[in-house]
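>>> what follows is a predicted protein model with its sequence.
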Amino acid sequence: MIVTIDGPAGSGKSSAARQLARRLGFQFLDTGAMYRAVALAGQREDVDWDAPDQLAQIAQKSQIELSQDRILLDGQDVTQEIRTVEITQLTKYAADNTQVRKILVEAQRKFAEGQDVVAEGRDQATVVFPQAQCKIFLTADEKVRAQRRFLDLVSRGERVTLDSVLDNQRIRDQQDEERRIGGLRKADDSIEIHTNGMTPAQVVERLEALVRERMH
């Protein structure tokens, strides 16, 4: 069974999807982390960000592994490194690159072969797994999302302000919506859930109930 969870930045989808997968005994596919890992690989190789072919070559040769709650890049744990503000801003170059996207979508589909998976991202229901048995779109008001992101970054030791996080989020939202391939779209058959005022535990419980309904 494939469950997709899409939504904008700060909607809480990553933590909710991870917890949901754990509760269901499914594999967790963090597709955003894969794009972040490509951006990190590009930064490490001092890639020319205006040369899409270079980044695509790096994506092709990079070994990206998802293991439990960790992400490995060429065998090295980069789970924390890919979550910095700098890598967040560079990730658009990977996400906007049609060649990189093709490489990663193929890898995502291969990951899910023969497995029960909770796949989280922007285009999981619309592009990667349109045949998914359960499609969910998580969202929340932009200020709620920015506050969540701000608290997450502060907990990681980043020096940021709430205003700067909100500004960056608005830019990301616009980029996500305008992206020609793999942009943020709600699939017609997705169930939309607004997480304003919901605790993380309540979100996971709601998701689990939806999925279990479709398992019978």
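Noted; the coordinates are in hand.
>>> when you work out contacts or count neighbours from here on, use the C-alpha atoms and nothing else.
Noted.
>>> residue nearest the middle of the protein, spatially speaking?
For the chain, the residue sitting closest to the mean C-alpha position, by CA atoms, centre = their mean, is Gly32 at 3.0 Å.
>>> adding another structure so you can compare the two:
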Amino acid sequence: MNKIIIAIDGFSSTGKSTVAKQLANYLGYIYVDTGAMYRAVTLYAMQKGLINKDDFNKEALIYQLPNINISFKFNEEKGFAEVYLNDKNVEKAIRTLEVSGFVSQVATLLEVRQKLVEQQHKMGKDKGIVMDGRDIGTVVFPEAELKLFMTASAEIRAKRRYEELIKRGDKISYEDVLKNVKERDFMDSNRKDSPLVKSKDAIEIDNSKLTLEEQFNKILQLAKMAIEDYE
């Protein structure tokens, strides 16, 4: 059976990573969370004191990009690949609201995007991959056989993110999460390089009223049809 590239783009907290993992596991494909890659670079910048609420030393981060190594290692117990920054597991550290608050700024840097897109191209050269992010279907893999664009209202996405953070033990308010979601939407959609836009040939999935099971079944059928059409 021939394998395809499945590109899943969309706004933050639309469940892109969740459904991408499910789809990759079902199809036996490789899953790549590109958002996690940008979060890892952001965490590095924070750890080195290059970004905070008052300042962002872009030049220093660009200069230090060669020192940043991002990899994915499969965790059999959890059933998915975790993110490593310079050989250290940062899967939990990159998922904080603090990192979320800075990641869109880091992602606007052309040099950062070029470095990560180059890595993403290498990951998908043999196809059989499910990749999610902001510009997968428009920039990274414009030739992808299946492109999806995930969306939902900001309020619903903030509620999902808030519940996820509270369940994890984070102390945060819903209002702060909603503010972060709206700020990221604006920055992602208005950045100069590779802004978040729906590819003309992408299928839009509004999951505001879909359960996880309904969403997965809908997308799985689309994937099966795309694979059949490719063969």
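That came through fine. The model shown is predicted, which means the values in this text are computed figures rather than measured ones.
>>> returning to that earlier point: setting aside sequence neighbours, what's the nearest residue to the aligned partner of the residue nearest to the centre of the first structure in the second structure?
Aligned counterpart of Gly32 of the first structure in the second structure: Gly35 (TM-score structural alignment). Nearest residue to Gly35 of the second structure, sequence neighbours excluded (CA to CA, 6 or more residues apart in numbering): Gly133, at 5.4 Å.
>>> how near is the alignment partner in the first structure of Thr96 of the second structure to Arg145 of the first structure?
Aligned counterpart of Thr96 of the second structure in the first structure: Thr84 (TM-score structural alignment). As defined by CA to CA, to the nearest Å, Thr84 of the first structure lies at a distance of 17 Å from Arg145 of the first structure.
>>> looking at these two, which has the bigger crowd around it?
Taking neighbours as other CA atoms under 10 Å, Thr84 of the first structure and Arg145 compare with Arg145 leading, 21 against 14.
>>> wait, that one sits on Ala9?
Yes - here Arg145 of the first structure lies in contact with Ala9, judged by CA atoms under 8 Å, at a distance of 7.1 Å.
>>> spit out the contact partners of Tyr29 of the second structure.
By CA atoms under 8 Å, 6 or more residues apart in numbering, the residues touching Tyr29 of the second structure are Leu23, Gly128, Ile129, Val130.
>>> in JSON lines, list those along with secondary structure, distance to Ile219 of the second structure and neighbour count.
As requested, the contacts of Tyr29 of the second structure are arranged in JSON lines below (DSSP: H, G, I helix; E, B strand; the rest coil; distance: CA to CA, whole Å; neighbours: other CA atoms under 10 Å):
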{"residue": "Leu23", "secondary structure": "helix", "distance to Ile219 of the second structure": "8", "neighbour count": "22"}
{"residue": "Gly128", "secondary structure": "coil", "distance to Ile219 of the second structure": "16", "neighbour count": "19"}
{"residue": "Ile129", "secondary structure": "strand", "distance to Ile219 of the second structure": "15", "neighbour count": "24"}
{"residue": "Val130", "secondary structure": "strand", "distance to Ile219 of the second structure": "12", "neighbour count": "28"}
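>>> hmm, back to that, give me the element the residue nearest to the centre of the first structure is part of.
Per DSSP states H and E, Gly32 of the first structure falls inside helix 31-44.
>>> counting contacts, what elements does that helix pack onto?
Contacts defined by 3 or more CA pairs under 8 Å, 6 or more residues apart in numbering; DSSP states H and E place helix 31-44 of the first structure against helix 52-61, strand 70-73, helix 85-95, helix 98-112, strand 117-121.
>>> and the angle for that helix with helix 98-112?
Here the directions of helix 31-44 of the first structure and helix 98-112 differ by 130 degrees (axes from the mean of the first three to the mean of the last three CA atoms, to 10 degrees).
>>> may I see the buried residues of helix 31-44 of the first structure?
Of all the residues in helix 31-44 of the first structure, those buried under the rule 16 or more other CA atoms under 10 Å are 31-43.
>>> out of those, who's nearest Thr88 of the first structure?
Arg36 (7.0 Å; CA to CA).
>>> if anything else comes up later, I'll come back, but that's it for now.
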